[in-house]
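1. Kindly generate the corresponding structure for this input.
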Amino acid sequence: MDRIRESFDSLPVAICFFDKNGVVRLINHRMLMLTDRLRKNGIQTFDELEAALEQPPETVCCLNKELRLYRFWDESVFQFTEKTIRTKPGIPYTQVTACDVTELLQSQNRLQKENERLKDANDRLRKLFEQMPDLIREEETLAMKLRVHDDIGYSILSARRLLSQQAGLDEIRAGAAVWEQSIEVLYRSFKTDEKQDALEEAVRRAEDICGYLSGGRVRLPYLCEQPEYESPLYEGIVSGR
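-> Modelled structure (predicted):
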């Protein structure tokens, strides 16, 4: 009998049995500890246990009435279940068990938090995908502007070299065409007034440099304007003389 009692007490769950009159007939050590926490003087009947679970003390918190989850003062969480069993002669007993689900609940909470983090990450990723076309266009526009600025710089150096070396007319025309094309592309990339001001400043500086190199005043075409050239050298380039 002692061995049976020891085995009953060593079960990993808290368990007790009530007879058909609701009187406790068998209870193991784990359930005894829990019922002492639920009710100051413990429980003797099934009704006392039900009343303690319905209105637990301040040290016990009911997390879910439907699932019958209760958190005790030491942060342990137990789930209470009950069912009716019958012995071989057919005598009914009510079995009440309480399983420690503390780790399971903690794992569920961690999983829920992880799912929330994943949801936030997915939302950010979705917004990034939605903004991807705009980001690509911005990158392409920036790359184009850098190439145009490089072309303008190359054109200035090339014009200086051609003028200093007194190159042929065809070479000078080719350099002028590259310059004009670069200015036109740069203008098209500017939409706002602020950017237009930046373009005008860039063109003005280019005109000053070209005028300095050619020995006259040069006006570069932009805004679909007809070019106004006062440099004899540039007039020769355009007219083919």
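2. make it CA atoms for all contacts and neighbour counts henceforth
-> Fine.
3. name the element the residue nearest the centre of the chain belongs to?
-> In the chain, the centroid-proximal residue (CA atoms, centre = their mean) is Ala121; its distance is 2.8 Å. Ala121 is part of helix 102-165 when elements are defined by DSSP states H and E.
4. Quick one: distance of that helix to the chain centre.
-> 15 Å (CA atoms, centre = their mean, to the nearest Å).
5. Quick check: Arg25 touching Phe18?
-> Yes - with contact defined as CA atoms under 8 Å, Arg25 counts as touching Phe18 (5.4 Å).
6. returning to what we had before: now for the following helix or strand past the helix holding Ala121, which elements pack on it?
-> Later in the chain than helix 102-165, the nearest helix or strand by DSSP H and E is helix 169-188. The contact analysis (3 or more CA pairs under 8 Å, 6 or more residues apart in numbering; DSSP states H and E) places helix 169-188 against helix 102-165, helix 193-214, helix 232-239.
7. Would you confirm that Cys99 belongs to a strand?
-> Yes - checked against DSSP: H, G, I helix; E, B strand; the rest coil, Cys99 lies within a strand.
8. That one contacts Glu82, doesn't it?
-> No - the pair Cys99 / Glu82 is not scored as a contact, 11.5 Å apart, by CA under 8 Å.
9. between those two, who's got more neighbours?
-> Using other CA atoms under 10 Å, the more surrounded residue of Cys99 and Glu82 is Cys99, with 17 against 13.
10. which residues touch that one?
-> Counting by CA atoms under 8 Å, 6 or more residues apart in numbering, Cys99 touches 12-14, 78-80.
11. Arg137: neighbour count?
-> 11.
12. Please apply the same query to Lys65.
-> Neighbour tally, Lys65, other CA under 10 Å: 11.
13. Check the gap between it and Ile209 for me.
-> Between Lys65 and Ile209 the computed distance is 85 Å (CA to CA, to the nearest Å).
14. and what of Gly168?
-> 20 Å.
15. Which one of those two is surrounded by more residues?
-> Under the neighbour definition other CA under 10 Å, Gly168 and Ile209 were set side by side, and Ile209 has more, 17 against 11.
16. Give me the spatial nearest neighbour of that one, chain neighbours excluded.
-> Sequence neighbours aside, Ile156 is the residue nearest to Ile209 in space, at 7.7 Å (criterion: CA to CA, 6 or more residues apart in numbering).
17. give me the number of residues near the one you found?
-> 19.
18. got a list of what it touches?
-> If you count contacts by CA under 8 Å, 6+ apart, then Ile156 has 179, 206, 209-210 around it.
19. For the residues you listed, work out which two are farthest apart.
-> Trp179 and Ile209 (12.5 Å; CA to CA).
20. now the other sequence, so there's something to compare against:
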Amino acid sequence: MTLGESTMLTLQALGIAAYFLSILFLAGMMRGRVAGRKRRGIIFIPPLVVCLILLMSITEVCRCMTRDVVPSAFEKIAEKISTPFCIGAEFVMTILWGVLWLRQELNIIGRLTPQSLEDGLNSMPDGVAFVSSKGIPLLVNSTMQMVFRESMGSPFFDLRDFEYSMQNQTLIVGCSADVHGKGYYLHLIDGSVWDIQKSLMMIEGRKVWELLAYDVTERYRKSLELEERNEHLAEVNRSIRNYTREMNAIIREEEVLAAKIRIHDDVGRALLALKSYLIRGGDREALIEMWQFTAGLLRGENTPDDSADPIGALKEAADAVGVRLILNGEIPKKLRKLIAIAIHECLTNTVKHADGSELTVDITDEDGIVTAVFTNDGKPPEGEISESGGLKSLRSTVEQFRGEMEIASHPGFMLTIRVSGKE
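-> A predicted model of the protein is given here:
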């Protein structure tokens, strides 16, 4: 069956198919030219010519059938073309177009072309723009276009206007820019931060400005956190320095106070020894030697002997004032200073207030809790004992050791100290 014998509906379908095939082959040629592959686009010309011939033949046959005209020589030839041949040719042309189009796309993807370069730049997460020395945009990728539009409110990229707005803070409301080295930190409304950098390039002897925009939102946030942390550390360092200065002052004051206490203790022992000598008599030479040493302390000529055993010194002091010092139990090394201070205070009270001749110290250790009980054989106190002076200072010292102190006045004087003896 020829085209001249086909129905009008068949001819219309064949004509429409030939028309669309012609458009597809023409689109393939244009695609090659746009992608910079002009020579590759030439392969679409032969099948395009075939499709146009088929379209013209079908059109002439249709014109001859719808109008009562004498067929021309071309129309007579077109009427004799086989309809199956026409259908087969269009089918082959369709497959051929698909193969040629696919090969062309694979070739474009596999090779660097202006189109592939533009697609690659647009797929980048960073903004890129190239501008001539006269301010004419040569290439602006989609990310840079978005950054410009969000900060300037205009779709038309202008490098000079963009830079002026960042310098003078004339961006749209909600956006701002901070100077960062030779560039800027651009803050957009959505909270993102972009590092904008500009540099001059020479391409084929022409000056071209390159503008880059990096998304540094996370890095900027971490830098702010680091600055806050550094400020906090600086404040801590200042506090530590102030604390160190205060501690040094306190230590100096404590050293001065300790020296005063040692001198006070030595003077107190000398006075007690003098009182005992006047009442009971004793070794006059030892008393004179003690007072000479005490006078040297007051004049600054002598210094207290801190290396000596305080308990041994207290026993000597007790003997000097006529008091027998009885120690029951073992004194832990870490508590010798505290026990010595307590013995000194109780020894003073024994001589000064109780007029006693014996001071007993019972020390026990139960599950790491050391208990020291101080008693004397002197007169019992008259009424409740008021903590002042030495006793008040002793309680403060016990509390520094995280211990407890109790004082009883009936039936006789008894002072109890409980402190943890664990290291």
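21. Once they're superposed, what TM-score comes out?
-> For these two chains in superposition, a TM-score of 0.55 is obtained (TM-score structural alignment, normalised by the length of structure 1); 190 aligned residues with a CA RMSD of 4.5 Å.
22. before we move on, the earlier item: how about the residue nearest to the centre of structure 1, what's its match in structure 2?
-> With the correspondence set by TM-score structural alignment, Ala121 of structure 1 lines up against Asn237 in structure 2.
23. measure that match to Ser165 of structure 2 for me?
-> For Asn237 of structure 2, the distance to Ser165 of structure 2 - CA to CA - is 41 Å.
24. just Gly98 of structure 2 next, same as before
-> Counting by CA to CA, the gap from Gly98 of structure 2 to Ser165 of structure 2 is 50 Å.
25. and what of Asp178 of structure 2?
-> Where Ser165 of structure 2 is concerned, Asp178 of structure 2 sits at a distance of 12 Å (CA to CA).
26. Neighbour count for the two, which is higher?
-> Of the pair Asp178 of structure 2 and Ser165, Ser165 is the one with more neighbours under other CA under 10 Å, namely 17 against 14.
27. Make sure the more buried one is actually in contact with Leu171.
-> Yes - if you go by CA under 8 Å, Ser165 of structure 2 and Leu171 touch, sitting 5.5 Å apart.
28. So for Arg25 and Phe18 of structure 1, which residue has more residues nearby?
-> Set Arg25 of structure 1 next to Phe18 and count neighbours by other CA under 10 Å: Phe18 wins out with 20 against 13.
29. What residue in structure 2 is paired with the more buried one?
-> Match for Phe18 of structure 1 (TM-score structural alignment): Val131.
30. Would you mind measuring from that match to Arg229 of structure 2?
-> Val131 of structure 2 is 41 Å from Arg229 of structure 2, where distance means CA to CA.
31. again, but for Ile263 of structure 2
-> 50 Å.
32. Look at these two and report which has more neighbours.
-> Just comparing Ile263 of structure 2 and Arg229: by other CA under 10 Å the higher neighbour count belongs to Ile263, 18 against 12.
33. what do we get in structure 1 for the more buried one?
-> In structure 1, Ile263 of structure 2 lands on Val148 (TM-score structural alignment).
34. Hmm, Val185 and that match touching each other?
-> Yes - if you go by CA under 8 Å, Val148 of structure 1 and Val185 touch, sitting 7.2 Å apart.
35. show me where structure 2 has strands.
-> 127-132, 137-140, 176-180, 183-187, 193-203, 206-215, 324-328, 358-366, 369-376, 404-408, 414-420 (DSSP state E).
36. now these in a markdown table, with distance to Ser223 of structure 2?
-> Formatted as a markdown table, the strands of structure 2 follow (distance: least, CA to CA, whole Å):
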| stretch | distance to Ser223 of structure 2 |
| --- | --- |
| strand 127-132 | 22 |
| strand 137-140 | 29 |
| strand 176-180 | 13 |
| strand 183-187 | 13 |
| strand 193-203 | 12 |
| strand 206-215 | 14 |
| strand 324-328 | 66 |
| strand 358-366 | 57 |
| strand 369-376 | 53 |
| strand 404-408 | 52 |
| strand 414-420 | 49 |
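37. Of the ones you listed, which is nearest Val50 of structure 2?
-> So among those, strand 137-140 is nearest, using CA to CA, at 39.7 Å.
38. tell me what that closest one is packed against?
-> strand 127-132.
39. repeat that for 10 Å
-> helix 114-122, strand 127-132, strand 206-215 (3 or more CA pairs under 10 Å, 6 or more residues apart in numbering; DSSP states H and E).
40. which stretch among the ones you listed comes nearest Arg63 of structure 2?
-> helix 114-122 (43.3 Å).
41. Can you give me the buried ones in that closest one?
-> Within helix 114-122 of structure 2, the residues that count as buried by 16 or more other CA atoms under 10 Å are 115-116, 121-122.
42. repeat for stretch 272-280 of structure 2
-> Buried-residue list, stretch 272-280 of structure 2, by 16+ other CA under 10 Å: 272-277.
43. Same question for stretch 175-194 of structure 1.
-> 175-176, 179-184, 186-187, 190.
44. for stretch 84-99 of structure 1, same thing?
-> Buried-residue list, stretch 84-99 of structure 1, by 16+ other CA under 10 Å: 93-99.
45. Distance-wise, check Asp193 of structure 1 relative to Leu125 of structure 1.
-> From Asp193 of structure 1 to Leu125 of structure 1 the distance is 34 Å (CA to CA).
46. no wait, Gln196 of structure 1
-> From Gln196 of structure 1 to Leu125 of structure 1 the distance is 35 Å (CA to CA).
47. more crowded one of those two?
-> Gln196 (16 against 12).
48. isn't Leu415 of structure 2 right up against Leu359?
-> No - counting by CA atoms under 10 Å, Leu415 of structure 2 stays clear of Leu359, with 11.4 Å between them.
49. shared neighbours, the two?
-> Listed contacts common to Leu415 of structure 2 and Leu359 are 346, 374-376; contacts here mean CA atoms under 10 Å, 6 or more residues apart in numbering.
50. Alignment lookup: Gly281 of structure 2 to structure 1.
-> When structure 1 is aligned by TM-score structural alignment, Gly281 of structure 2 is paired with Gln166.
51. So what's the residue count around its match?
-> 10.
52. Fine, thanks again, bye for now.
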